[in-house]
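In: Coordinates only, no sequence provided:
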């Protein structure tokens, strides 16, 4: 009987959900779904690898989304608001080639990895770009959270 209780305790211990995701405290969880038609001239540059676009439509992310084609059939989508402070008047980042720059602190992020390229070494916690789901079906790219 003693081993039964130990076994039950062991099962409960490892069956508990421990959500390892560490979401950004500055950016809210925004639920949205947006489709990009690669046949439209506005999104035509996404037909080539490494040509990012900014989608600033209302209801798409917090401050919009950056989308980049990362491979033959793969796309990445990232939040356009700087991940290292609350959204404000300077937090919408701008494209600089395959990187984006936050004008508040001049932080630079890579759109292929989402990582901050010029992370200060001051002991504070810094966040990488907030990632959104991007899937392709034919000529339609669906971005969602």
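Out: Good, I have the coordinates. Note that the structure is predicted; figures quoted are calculated from it, not measured.
In: all contacts plus neighbour counts: C-alpha atoms, from now on.
Out: OK.
In: Where does residue 67 sit, in terms of helix or strand?
Out: In the assignment (DSSP states H and E), residue 67 maps to strand 65-69.
In: C-terminal to that strand, what's the next element?
Out: Using DSSP H and E, the helix or strand that follows strand 65-69 towards the C-terminus is strand 75-79.
In: What are the contacting residues of that following strand?
Out: With contact meaning Cα atoms under 8 Å, 6 or more residues apart in numbering, strand 75-79 is reached by 61-70, 111-112, 114, 129-136, 143.
In: could you check the angle strand 75-79 makes with the strand holding residue 67?
Out: Angle, strand 65-69 to strand 75-79, by axes from the mean of the first three to the mean of the last three Cα atoms, to 10 degrees: 160 degrees.
In: Give the buried residues for the longest strand along the chain.
Out: For the chain, the longest strand by residue count, based on DSSP state E, is strand 131-137. Neighbour counts over strand 131-137 (16 or more other Cα atoms under 10 Å) mark 131-132, 134-136 as buried.
In: just checking, residue 93 touches residue 99?
Out: No - the pair residue 93 / residue 99 is not scored as a contact, 9.7 Å apart, by Cα atoms under 8 Å.
In: take a look at this one as well, against the first:
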């Protein structure tokens, strides 16, 4: 009887450990993001055209995201900003999204082969979450990206 009790306790402990629901390996770390871009700056000229993309490197404390940020212009009044850290196994050192310009523009992670459209939505691969999106506001020619 005592052995059955121990076996039951051990089995329920293992089941609880397997179904904890808090998988930190699939959560992109949270870092502060506060970046400003001047659309008149020559470095940001791609953002003067629809579907233009600019890559921002991670900048440390006031940040440019975990692995950097992509800024995408959809049209003259709509801009998106996405984290470059892939949401699929984000702690892998190679889990960085790059811009693929082959036949049409999209983002891809060469590590896990996940693909994302220019809206940040998953379009292929093992990722089930969209790219992390940051808030973008515009005042004149100044874009501000925050979280």
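Out: Thanks, I have the structure now. Note that the structure is a prediction, hence the values are computed from the model and not measured.
In: ok, residue 93 and residue 99 of the first structure, which is more surrounded?
Out: residue 93 (26 against 20; other Cα atoms under 10 Å).
In: Need the counterpart of that one in the second structure.
Out: In the second structure, the residue paired with residue 93 of the first structure is residue 97, using TM-score structural alignment.
In: can you give me the helices for the first structure?
Out: 2-15 (DSSP state H).
In: thinking again about what came up before, tell me the average deviation of the longest strand of the first structure from the second structure after fitting.
Out: Superposing on the second structure and averaging over aligned pairs (mean Cα distance after the TM-score superposition for the first structure), strand 131-137 of the first structure comes out at 0.7 Å.
In: and that strand, which stretch of the second structure?
Out: Strand 131-137 of the first structure corresponds to residues 133-139 in the second structure, going by TM-score structural alignment.
In: For the residue nearest the centre of the first structure, which non-adjacent residue is closest in space?
Out: When Cα atoms, centre = their mean is applied to the first structure, the residue found nearest the centroid is residue 131 (1.5 Å). Leaving aside its sequence neighbours, residue 131 of the first structure sits nearest to residue 78 (Cα to Cα, 6 or more residues apart in numbering; 4.6 Å).
In: repeat for residue 28 of the first structure
Out: residue 62 (7.5 Å).
In: For the residue lying closest to residue 128 of the second structure once chain neighbours are set aside, the count of nearby residues, please.
Out: Leaving aside its sequence neighbours, residue 128 of the second structure sits nearest to residue 122 (Cα to Cα, 6+ apart; 6.7 Å). The tally of other residues near residue 122 of the second structure (other Cα under 10 Å) stands at 20.
In: Quick check: the aligned residue for residue 77 of the first structure in the second structure?
Out: Using TM-score structural alignment, residue 77 of the first structure pairs with residue 81 in the second structure.
In: State the distance from the closest residue to that match other than its chain neighbours to residue 126 of the second structure.
Out: Closest residue in space to residue 81 of the second structure, ignoring its immediate chain neighbours: residue 71 at 4.4 Å, by Cα to Cα, 6+ apart. According to Cα to Cα, to the nearest Å, residue 71 of the second structure and residue 126 of the second structure sit 24 Å apart.
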